[in-house]
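A.B. asks: starting from these lines, generate the structure:
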Amino acid sequence: MTGRLASVNLGIVTEAEWAGDASGRSGIDKRPVDGPVLLRADGVAGDFIGEPAHHGGPDQAVYAYAEEDAGWWATEIGRAIRPGGFGENLTTYAVDVTGAVIGEQWAVGSALLQVTKPRTPCRTFAGFWGVPDLIKRFTVRAMPGAYLRVLREGEVGAGDPVEVVDRPAHGVTIGEVFRALNLEPELLPRLLDAPDLPEPLRQKARRRLAARG
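C.D. replies: Predicted coordinates:
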């Protein structure tokens, strides 16, 4: 089944003591917008990124999170989570984001996107939600959302279909990469089967495998 975009979200400037960059500003608070938004190879037009050293760039140009996974968290913490509440640019519906294969391609609007890596939870995320143990809980749940490359720049908007147009045969998923790096080190060899996984993560997998002997 082809999924769709529930919303497209852009970050606003948030100043807080938990914000990650040196100026105390973060772009994690993203809000749904009306109309089309341009996805560029280096990021989302109009989005604010507070820590460019750790967020954005070609391998993390766009961040997607599933509306269904957000619903689980709303029940877990006992409060509503609006679209963009995970700092995601794209809130999806009926898209298996955790099960997306590294390197698979999504046609969305006039853009072509490629799944690259899972999100790693950080202190800024925990501070934004006001849940001190969120990093641990987010890690254990292992529904991290997916970063995407922009293979073809284009405009997207709420309601646009999300169509998987190519899926690599290796089968290494977003969820598997996240679990390998955070929960199940026995999965680390699988990461080397995914050529489209960003090289820093492939190198991390090699180092950990070498350390394990």
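A.B. asks: contacts, neighbours, all on C-alpha from now
C.D. replies: OK.
A.B. asks: ok, Trp129 to Ala80 distance?
C.D. replies: 11 Å (CA to CA, to the nearest Å).
A.B. asks: can you give me the helices for the chain?
C.D. replies: Here the chain has its helices, by DSSP state H, at 67-77, 123-129, 134-141, 174-182, 188-191, 199-212.
A.B. asks: and the nearest residue to Pro118 once chain neighbours are set aside, what is it in contact with?
C.D. replies: The shortest distance from Pro118 to any non-neighbouring residue, by CA to CA, 6 or more residues apart in numbering, is to Ala146 (4.7 Å). Neighbouring residues of Ala146 by CA atoms under 8 Å, 6 or more residues apart in numbering: 63-65, 97-98, 115-119, 174.
A.B. asks: which of the residues you listed fall in strands?
C.D. replies: If you go by DSSP state E, the contacts of Ala146 have 63-65, 115-118 in strands.
A.B. asks: closest one of those residues to Gly85?
C.D. replies: Using CA to CA, Tyr65 is the member of the ones in strands among the contacts of Ala146 that lies nearest Gly85, at 9.5 Å.
A.B. asks: and the residue nearest the centre of the protein?
C.D. replies: Closest to where the C-alpha atoms of the chain average out (CA atoms, centre = their mean) is Ala146, at 3.2 Å.
A.B. asks: wait, what's in contact with the residue nearest to Gln105 when sequence neighbours are not counted?
C.D. replies: In this structure, Gln105 finds its nearest non-sequential neighbour in Gln114, 4.4 Å apart by CA to CA, 6+ apart. Residues counted as contacts of Gln114 (CA under 8 Å, 6+ apart) are 102-106, 148-151.
A.B. asks: one more, so I can put them side by side:
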Amino acid sequence: MNTASLLAVCRVHQLLPDPEGSAGVTAIDKRPVEGPVKIHKLGVHGDVQANRIDHGGADQALYAYSQADADYWSAALDRELPAGVFGENLRVDGIETTGAVIGERWKIGLDVEVEVTSPRVPCATFQRLLDEPQWVKRFTQAGRVGTYLRVIKTGTVSAGDHIHRLFVPKHGITVGQWFSEPTPDMVQTLLDAEADGEIRLQDEYHEKFEKVLRRNGL
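C.D. replies: Okay, here's the model as predicted:
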């Protein structure tokens, strides 16, 4: 299957004051780290989340963002956007993040295995850190959101490791499609895939399913 690469592994550099946020501080300031880094069930060793209600947990253990999407934003904003500036743990190249299929599995390096879970939803803290006007709106409209990952097998990773796509579910719905325009047909497709044992959906999907169906009068 396709081979891609891990450009950088990032974790929190420092907690920043965020008086407008729910926790008063934010851990969104992620920066690349040197050498092999342990990946646990809850993410990168040494990383933290200040707001653990909306961030972190096993289903959002890692956040991956692609270099292609970073390059898009670098051109649009006319500024350098180094690894970590999106709050990502993994900056990757040659593999889709927004275009990853829900339930897709990757192997990173020799032993780490991860599973695509859900799209990243931008927040006001993200906008304050980047200091770009209307950033949440722009990021949402562009739909280049990246993906959260569940850790299936722990181990160590390093910048430069290969990423191998191990499994792509047949249902074909990507995190970007689900983020941009969830439909009743998508709901049924994902429910069928879950019932068949092809994927394991996190609870927030079932909560969103109800909202999508109600919005469409179903």
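A.B. asks: which stretch among the helices of the first structure comes nearest Ser26 of the first structure?
C.D. replies: helix 123-129 (7.9 Å).
A.B. asks: quick one, what contacts Leu191 of the first structure?
C.D. replies: Leu191 of the first structure neighbours (CA under 8 Å, 6+ apart): 172, 177, 180, 197, 202, 205.
A.B. asks: buried ones only from the residues you listed, please, as a PyMOL command.
C.D. replies: Applying 16 or more other CA atoms under 10 Å to the contacts of Leu191 of the first structure leaves a buried subset, and the PyMOL line that selects it is:
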select buried, resi 172+177+180+197+202+205
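A.B. asks: of the contacts of Leu191 of the first structure, closest to Thr75 of the first structure?
C.D. replies: The closest of those, once distances to Thr75 of the first structure are taken by CA to CA, is Val177, at 25.6 Å.
A.B. asks: residue in the second structure matching that closest one?
C.D. replies: Matched by TM-score structural alignment, Val177 of the first structure corresponds to Trp178 in the second structure.
A.B. asks: contacts only, for its match.
C.D. replies: Counted by CA under 8 Å, 6+ apart, Trp178 of the second structure has contacts 119, 186.
A.B. asks: same deal with Gly85 of the first structure?
C.D. replies: 28-31.
A.B. asks: the residues you listed in strands, which ones?
C.D. replies: Of the positions in the contacts of Gly85 of the first structure, 30-31 sit in strands, assigned by DSSP E.
A.B. asks: so which two of the contacts of Gly85 of the first structure are the farthest from each other?
C.D. replies: Largest separation among the contacts of Gly85 of the first structure by CA to CA: Ile28 and Arg31, giving 9.6 Å.
A.B. asks: shared neighbours of these two, anything?
C.D. replies: Joint contacts of Ile28 of the first structure and Arg31 (CA under 8 Å, 6+ apart) are 11-12, 85.
A.B. asks: format these as JSON lines; extra columns: distance to Thr91 of the first structure.
C.D. replies: Shown next, in JSON lines, are those (distance: CA to CA, whole Å):
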{"residue": "Gly11", "distance to Thr91 of the first structure": "13"}
{"residue": "Ile12", "distance to Thr91 of the first structure": "16"}
{"residue": "Gly85", "distance to Thr91 of the first structure": "9"}
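A.B. asks: ok, so of the residues you listed, who is nearest Gly46 of the first structure?
C.D. replies: For those, the nearest to Gly46 of the first structure is Gly11 (7.9 Å; CA to CA).
A.B. asks: what's the neighbour count on that closest one?
C.D. replies: Burial of Gly11 of the first structure is recorded as 22 neighbouring residues (other CA atoms under 10 Å).
A.B. asks: just give the nearest non-adjacent residue to it, would you?
C.D. replies: Lys30 (3.9 Å).
A.B. asks: do the same with Pro17 of the second structure
C.D. replies: Val25 (4.4 Å).
A.B. asks: map that neighbour across to the first structure for me.
C.D. replies: Aligned partner of Val25 of the second structure by TM-score structural alignment: Arg25.
A.B. asks: quick check, that match in contact with Ala19.
C.D. replies: Yes - using CA atoms under 8 Å, Arg25 of the first structure is in contact with Ala19, at 5.3 Å.
A.B. asks: circling back: got a markdown table for the contacts of Leu191 of the first structure, with distance to Arg4 of the first structure too?
C.D. replies: Listed next are the contacts of Leu191 of the first structure as a markdown table, based on distance: CA to CA, whole Å:
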| residue | distance to Arg4 of the first structure |
| --- | --- |
| Val172 | 23 |
| Val177 | 24 |
| Ala180 | 29 |
| Leu197 | 24 |
| Arg202 | 30 |
| Ala205 | 33 |
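A.B. asks: ok, so of the contacts of Leu191 of the first structure, who is nearest Ala74 of the first structure?
C.D. replies: For those, the nearest to Ala74 of the first structure is Val177 (24.5 Å; CA to CA).
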